[in-house]
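Chemist: The following block contains a protein sequence and its predicted model.
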Amino acid sequence: MLRNILTYGVIAGLIVGIPLFAMGVTLDHGHVGGAWGMVIGYTIMLVALTTVFVAVKRRRDVELGGVIRFWPAFGYGLAISTVAGLIYVLSWEAAMLFMDSSFAATYAQATLDAARADGASAAEMARLEAQMNDFVTMYANPAMRIAMTFFMEFFPVGLLVSLISAALLRNSRFMPAQVTA
């Protein structure tokens, strides 16, 4: 089982990690991609995490005779998501080396510029500027950056995909194994 968790996790991690690294390094040297960047990033995460569904279904149909309970399926999916998330974090950290750590400052400036363009008051701008300065300081700490990247970006998607996969596949009538004669 551990071998399968690692195999599917590494596959998912590479599917999400390679584009993340490539986008981080090549797209305007780390400048914020805005809403489209987030859409592309989360779409790639969902595509990568289809391996969770495939792995749970394969475990149910091949290894467990067509039946799996919710909690074991959920745990299996979460373990795969965790391995993929670790590769995601490593890919981001590698990309940060090429971006000379300018991401946080660029993100903070883009956030301030967007608020200014939306007509934020001076008090709102001062409060937002203080928050962005705190963010830049916090993001400079590798432990905080790694935790933020894993738990705020990847983990919620992995959790959701694992929940949905476990909920659907616990029903043995949902996409039953095809019997070949």
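Modeler: Thanks, I have the structure now. Numbering: from 1, shown residues only.
Chemist: from here on, contacts and neighbour counts on C-alpha atoms
Modeler: OK.
Chemist: and the residue nearest to the spatial centre of the chain, what does it touch?
Modeler: Residue closest to the mean C-alpha point of the chain, counted by CA atoms, centre = their mean, is F154 at 2.3 Å. By CA atoms under 8 Å, 6 or more residues apart in numbering, the contact set of F154 is 45, 85, 88.
Chemist: Second structure follows, compare the two:
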Amino acid sequence: MIVMVNMMYSDTHFKGNDVVGYAAMIILFSLIFFGVKNHRDKQLGGYISFGKAFKMGSLIALVGATLYVVVWLFYYYLFVPDFIDVYTDYVLTTCAPEDIETKTAQMADFKEMYKNPLFVILITYSEVLPVGLVVALVSALLLKRKQFEKSLS
């Protein structure tokens, strides 16, 4: 995240690479798969239900997302407190002339909301947590394995 923010912040065109950002998130969240698989194989005898796997994956995603949010809060408030101003300037220079009034109002509203740390926390969670939950869902689907008891006839 810090690398991506620095790339965007220092580029006069404010370009980051969304593909690289989401790829990095998916790679990091792939640890969910390995965490659930390890727990299933070593602690649960090779069996886990979809619900239990999804719950465990979701908790891992929540921990990862929380770390992301905490890092962003420190980085934003300590190192790039004018990030929203820089971003607003970029958005306004790239929008169509007929949209400038509307976009100016939208960005002013966003800047005002971003003054509230709770909003910063919620918007930051919304960037990363959905990706983690999708990876948790896919992991649960791939790793679920039910134990069938043999009945004695």
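Modeler: Noted; the coordinates are in hand. Keep in mind that what you see is a predicted model, and the values were worked out from it rather than measured.
Chemist: Could you tell me the TM-score of the two chains?
Modeler: Once superposed, chain against chain, the TM-score is 0.84 (TM-score structural alignment, normalised by the length of structure 2); 144 aligned residues with a CA RMSD of 2.0 Å.
Chemist: re earlier: tabulate the contacts of F154 of structure 1 (a markdown table), appending secondary structure.
Modeler: Below are these laid out as a markdown table (DSSP: H, G, I helix; E, B strand; the rest coil):
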| residue | secondary structure |
| --- | --- |
| M45 | helix |
| G85 | helix |
| Y88 | helix |
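Chemist: Please, which helix or strand holds the alignment partner in structure 1 of P130 of structure 2?
Modeler: Taking TM-score structural alignment, P130 of structure 2 has P156 as its aligned residue in structure 1. Per DSSP states H and E, P156 of structure 1 falls inside helix 155-169.
Chemist: ok, and for that helix, which residues are buried?
Modeler: Within helix 155-169 of structure 1, the residues that count as buried by 16 or more other CA atoms under 10 Å are 155, 157-163, 165-166, 168-169.
Chemist: any chance of these in a markdown table, plus distance to A95 of structure 1?
Modeler: Formatted as a markdown table, the buried residues of helix 155-169 of structure 1 follow (distance: CA to CA, whole Å):
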| residue | distance to A95 of structure 1 |
| --- | --- |
| F155 | 19 |
| V157 | 21 |
| G158 | 21 |
| L159 | 25 |
| L160 | 26 |
| V161 | 26 |
| S162 | 27 |
| L163 | 30 |
| S165 | 31 |
| A166 | 33 |
| L168 | 36 |
| L169 | 36 |
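Chemist: K15 is in contact with V5 of structure 2, correct?
Modeler: No. Here V5 of structure 2 does not reach K15: they are 9.3 Å apart, not a contact under CA atoms under 8 Å.
Chemist: Of these two, which one has the most company?
Modeler: Comparing V5 of structure 2 with K15 by other CA atoms under 10 Å, the one with more neighbours is V5, at 20 against 15.
Chemist: Look up the closest residue to the more buried one, ignoring the ones flanking it.
Modeler: In space, V5 of structure 2 comes closest to G16 once its chain neighbours are excluded; the distance is 7.3 Å by CA to CA, 6 or more residues apart in numbering.
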